[in-house]
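**Student:** Below is the structure, and that's it, no one-letter string:
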């Protein structure tokens, strides 16, 4: 183990479940994730048979685990370790399921998300349980066949990778700043504080906002609708407005501080950045920002809950877009900083995933 054993949840407080074949569950934990420690592993070992609990320390581990998952035909798999862990699992799974892959023709398992990451955007989306008890209960309910419902989610395709969200501009800058904070400030007694929400707040306060108070946030940008189909401007009610934008036509020309897209509503910490994402199957929500830092800060609570629709935010439904900035902008993919880019193509992937949802109602 990479961590020393800690106090675990009393297994007598968790119901014992013998999963039937149709409810067989695999649990994949990323041991590099901040919240995946010996206590979590030991707690889950009380409700998940040893052969169904997998620990991944590397990409090679992940590849081997997914081979085992597909060989054993698990109908459900939980990922534990945050949005990045989910993203890595899904990309490797579809690589192995593709026509030339070893498991071509097999059906992808349904995927559950344990709330064990830093931001947990996906965990918020599927109403995953919080804390040790919530995590255990989600797994127990899945093994007992008591998942309230399932949610089909499309994925973005970016540089050959599948992800729930990606963006150029301010959001990428924040993630790059967060990495700087973790690398330079998350040491010693500050390590735990600066590796979670405190790290994000510190990045905003000491890096991102000061930068944009003294530097221009707006950069010339051209966005063109791809050839996959028509795009639509979206109103504050989430409904298309105006004439459709034909394939190959410009969606936007002008200055922006952000161009981002998603197939689910949340960034980390319950930030509902894309309130209309997931409402139209086969389409992403594209969000364009023309806002100043003081305005964002003044309206942050409404923006955070997806209830702020100023003129400086423009929303679209699209299947494929080409984004070109006049200079390289901070780039993020699935919540991970990905350097700087001046051009990127975003499209909706052919494959979608079916997520376990613990609230109930499903698309």
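**Tutor:** It's in. The structure displayed is predicted, hence computed values, not measured ones.
**Student:** going forward, measure contacts and count neighbours with C-alpha atoms only.
**Tutor:** Noted.
**Student:** Name the nearest residue to residue 302, sequence neighbours excluded.
**Tutor:** residue 308 (5.1 Å; CA to CA, 6 or more residues apart in numbering).
**Student:** Do you have the helices of this structure handy? List them.
**Tutor:** 38-45, 59-71, 83-97, 121-125, 131-143, 170-184, 191-194, 197-203, 209-214, 293-298, 300-304 (DSSP state H).
**Student:** TSV for the ones you listed, including distance to residue 317 and mean neighbour count?
**Tutor:** TSV is the format used below for the helices of the chain (distance: least, CA to CA, whole Å; neighbours: other CA atoms under 10 Å):
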stretch	distance to residue 317	mean neighbour count
helix 38-45	40	20
helix 59-71	33	17
helix 83-97	23	20
helix 121-125	19	24
helix 131-143	33	20
helix 170-184	20	21
helix 191-194	36	17
helix 197-203	29	19
helix 209-214	28	14
helix 293-298	23	12
helix 300-304	19	15
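**Student:** right, so of these, which gets closest to residue 222?
**Tutor:** Closest approach to residue 222 among those is made by helix 170-184 (16.8 Å; CA to CA).
**Student:** rewinding a little: so what's the residue count around the residue nearest to residue 302?
**Tutor:** 17 (other CA atoms under 10 Å).
**Student:** what about residue 237, neighbour count?
**Tutor:** 10.
**Student:** residues contacting it?
**Tutor:** With CA atoms under 8 Å, 6 or more residues apart in numbering as the criterion, no residue contacts residue 237.
**Student:** buried stuff in stretch 252-270?
**Tutor:** 255-268, 270 (16 or more other CA atoms under 10 Å).
**Student:** ok, those vs residue 149, which is closest?
**Tutor:** Of the buried residues of stretch 252-270, the one sitting nearest to residue 149 (CA to CA) turns out to be residue 264, at 16.8 Å.
**Student:** Could you report the separation of the residue nearest to that closest one when sequence neighbours are not counted from residue 263?
**Tutor:** Counting by CA to CA, 6+ apart, residue 277 is the residue found nearest to residue 264 once chain neighbours are left out, at 4.7 Å. Between residue 277 and residue 263 the computed distance is 5 Å (CA to CA, to the nearest Å).
**Student:** Find residues that contact each of those two.
**Tutor:** 284-285.
**Student:** Would you indicate which residues of stretch 97-114 are buried?
**Tutor:** 97, 103, 108-114.
**Student:** Serialize these to TSV and add fields for distance to residue 90.
**Tutor:** Output for those, formatted as TSV (distance: CA to CA, whole Å):
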residue	distance to residue 90
97	10
103	14
108	9
109	10
110	11
111	9
112	12
113	12
114	15
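**Student:** Presented hereafter is structure B, for comparison with structure A:
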């Protein structure tokens, strides 16, 4: 009888969620513009609505939470850790093979660092890059079609366009780009989504760091040695594209009724964007050859925008590393998370794979609509009924300038170093780091732990509205609200205006800083029940 009731409740929840899908799809606001200035050297071509040129200045560190979600579920009760730290100049004196030594002070480590503002000395590495621009075109990106390839090749030349489908091909492209040391490209243009941009940057930095003939030994120097990165967003979410100004102006309702005309217009916009990026690259080379400073033309003509990235590394609580881990740097990204968001991402990937296999609504389910369907059909039932997104988090910070955003007082920012929480030095092989104590700022069960230097998570979702409050810090969010409460408030969450003002619950906690450290433990329903029971007894 109990099982029958449980099945009925489950069916009712599924039906209810499916009925409100229309509300969800019609309520999500669309982003048509964004901040015109960020902090990782993105250069926006003038009059372009679909392209951005960028150059990475420095690095951030953090382990990729989404990619480790299933592994954490399989290794229940095993504590994993992450730490988020800024790239200060004095921290980059370590060799890249000892990059993990910087994390020995963490319980288990994930690092996030933010770059400093764009300055003149970041340009001297660019003087050596005078070769023609090259393109890395990811055929897996949602909006990349076979018709696009010859268009791009006709603009940049066949030899300067790398068409990639697999990770191996992308790595080979990065190696080929830097093979000719006498003629390094002035600009590298990834065409794809946020994942394409991040993976290309990872492969390029890896090639600079680990090439047998390179003399670069730090991640900071590798980022400085990168050519300018021209970005044409053609993925599903395109969160980074929104931040640096790569937004496509909405078409009129009459033109949107013609799907063939819409595709033709999109190809035409991409063609124009590619042409402008090529001309920008040529102009930059000309300026250098004429010994003119590029900074004089940065803002007006090239629209350089700076934006920090995140480097994610990971090791277990005993701080042991495999040989493979010791030789690799962390993963560079713009946002990462564990819990609800990683679960929804996995569900979206499974729905997208199913749609491609069956041919059912392939284009629609590969877009933002696919995220909505995954949320309603798969993620919410799993989280509401089974609580699969729940994790236990101990969050600390060593950043003495870290801030807490108090929603109850109109988003007043308060320092978290003023005696909040307790201090813990933690294990460390670095004497200087041992002297720095960590302040515990949160401990408990939550549904999402995410950090980002980009306000947009993708598809217009402004999950990190405080990511641009300062130039070199990230926004870390601890989301503890019930999934159904979040579902009802999706429009506010999407536009970044949702605030939790409850005095006791603390459903949404927002922090701004450059050094966070977290120990994450996965838990099942039974553990959560025990946890809540013990909490009630203590009260």
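**Tutor:** Looks like it came in fine. Since this is a predicted model, take the numbers as computed values, not measurements.
**Student:** Looking at the buried residues of stretch 252-270 of the first structure, which is nearest residue 214 of the first structure?
**Tutor:** For these, the nearest to residue 214 of the first structure is residue 257 (14.1 Å; CA to CA).
**Student:** Give the aligned equivalent of residue 37 of the first structure in the second structure.
**Tutor:** Aligned counterpart of residue 37 of the first structure in the second structure: residue 145 (TM-score structural alignment).
**Student:** now residue 60 of the first structure
**Tutor:** Residue 60 of the first structure maps onto residue 168 in the second structure, by TM-score structural alignment.
**Student:** Quick one: map residue 273 of the second structure onto the first structure.
**Tutor:** By TM-score structural alignment, residue 273 of the second structure lines up with residue 138.
**Student:** So its match sits against residue 129, correct?
**Tutor:** Yes: using CA atoms under 8 Å, residue 138 of the first structure is in contact with residue 129, at 6.4 Å.
**Student:** who wins for proximity to residue 348 of the first structure among the helices of the first structure?
**Tutor:** Here helix 83-97 is closest among the helices of the first structure (CA to CA), at 14.0 Å.
**Student:** Against residue 474 of the second structure, how distant is the nearest residue to residue 404 of the second structure once chain neighbours are set aside?
**Tutor:** Counting by CA to CA, 6+ apart, residue 511 is the residue found nearest to residue 404 of the second structure once chain neighbours are left out, at 4.6 Å. According to CA to CA, residue 511 of the second structure stands 8 Å off from residue 474 of the second structure.
**Student:** who has more neighbours, these two?
**Tutor:** A direct count of neighbours by other CA under 10 Å for residue 511 of the second structure and residue 474 places residue 474 higher, at 36 against 26.
**Student:** what's the matching range in the second structure for stretch 349-358 of the first structure?
**Tutor:** When the second structure is aligned by TM-score structural alignment, stretch 349-358 of the first structure has no counterpart there.
**Student:** how about the closest residue to residue 140 of the second structure other than its chain neighbours, what does it touch?
**Tutor:** In space, and not counting its chain neighbours, residue 140 of the second structure is closest to residue 165: 6.1 Å by CA to CA, 6+ apart. With contacts defined as CA under 8 Å, 6+ apart, residue 165 of the second structure is in contact with 138-140.
**Student:** separation between residue 165 of the second structure and residue 333 of the second structure?
**Tutor:** Residue 165 of the second structure is 20 Å from residue 333 of the second structure, where distance means CA to CA.
**Student:** Residue 260 of the second structure now?
**Tutor:** Counting by CA to CA, the gap from residue 260 of the second structure to residue 333 of the second structure is 35 Å.
**Student:** give the contact list for the residue lying closest to residue 134 of the first structure once chain neighbours are set aside.
**Tutor:** Distances taken as CA to CA, 6+ apart place residue 128 nearest to residue 134 of the first structure, at 7.5 Å, with adjacent residues excluded. Neighbouring residues of residue 128 of the first structure by CA under 8 Å, 6+ apart: 113-115, 134-135, 138, 357-358.
**Student:** now residue 273 of the first structure
**Tutor:** By CA under 8 Å, 6+ apart, residue 273 of the first structure lies in contact with 265-267, 303-306.
**Student:** for residue 222 of the second structure, same thing?
**Tutor:** With contact taken as CA under 8 Å, 6+ apart, residue 222 of the second structure is in contact with 205, 208-209, 216.
**Student:** What is the nearest of these to residue 279 of the second structure?
**Tutor:** Closest to residue 279 of the second structure, out of all of the contacts of residue 222 of the second structure and judged by CA to CA, is residue 205, at 25.2 Å.
**Student:** Compute the distance between the closest one and residue 226 of the second structure, please.
**Tutor:** For residue 205 of the second structure, the distance to residue 226 of the second structure equals 8 Å [CA to CA].
**Student:** just residue 187 of the second structure next, same as before
**Tutor:** Counting by CA to CA - residue 187 of the second structure and residue 226 of the second structure are separated by 9 Å.
**Student:** likewise residue 500 of the second structure?
**Tutor:** 41 Å.
**Student:** Quick check, central residue of the first structure?
**Tutor:** Centroid-nearest residue in the first structure: residue 83, 4.3 Å away (criterion: CA atoms, centre = their mean).
**Student:** picking that back up, which residues are in contact with the residue nearest to residue 404 of the second structure?
**Tutor:** 402-405, 475-477.
**Student:** What is the neighbour count of residue 42 of the second structure?
**Tutor:** So residue 42 of the second structure, with other CA under 10 Å, has 29 neighbours.
**Student:** wait, it sits on residue 243?
**Tutor:** No: checked against CA under 8 Å, the pair residue 42 of the second structure and residue 243 is beyond contact range at 9.8 Å.
**Student:** From residue 106 of the first structure, how far out is residue 91 of the first structure?
**Tutor:** Distance from residue 91 of the first structure to residue 106 of the first structure, by CA to CA: 15 Å.
**Student:** ditto for residue 283 of the first structure
**Tutor:** 25 Å.
**Student:** same question, residue 346 of the first structure
**Tutor:** Counting by CA to CA, the gap from residue 346 of the first structure to residue 106 of the first structure is 27 Å.
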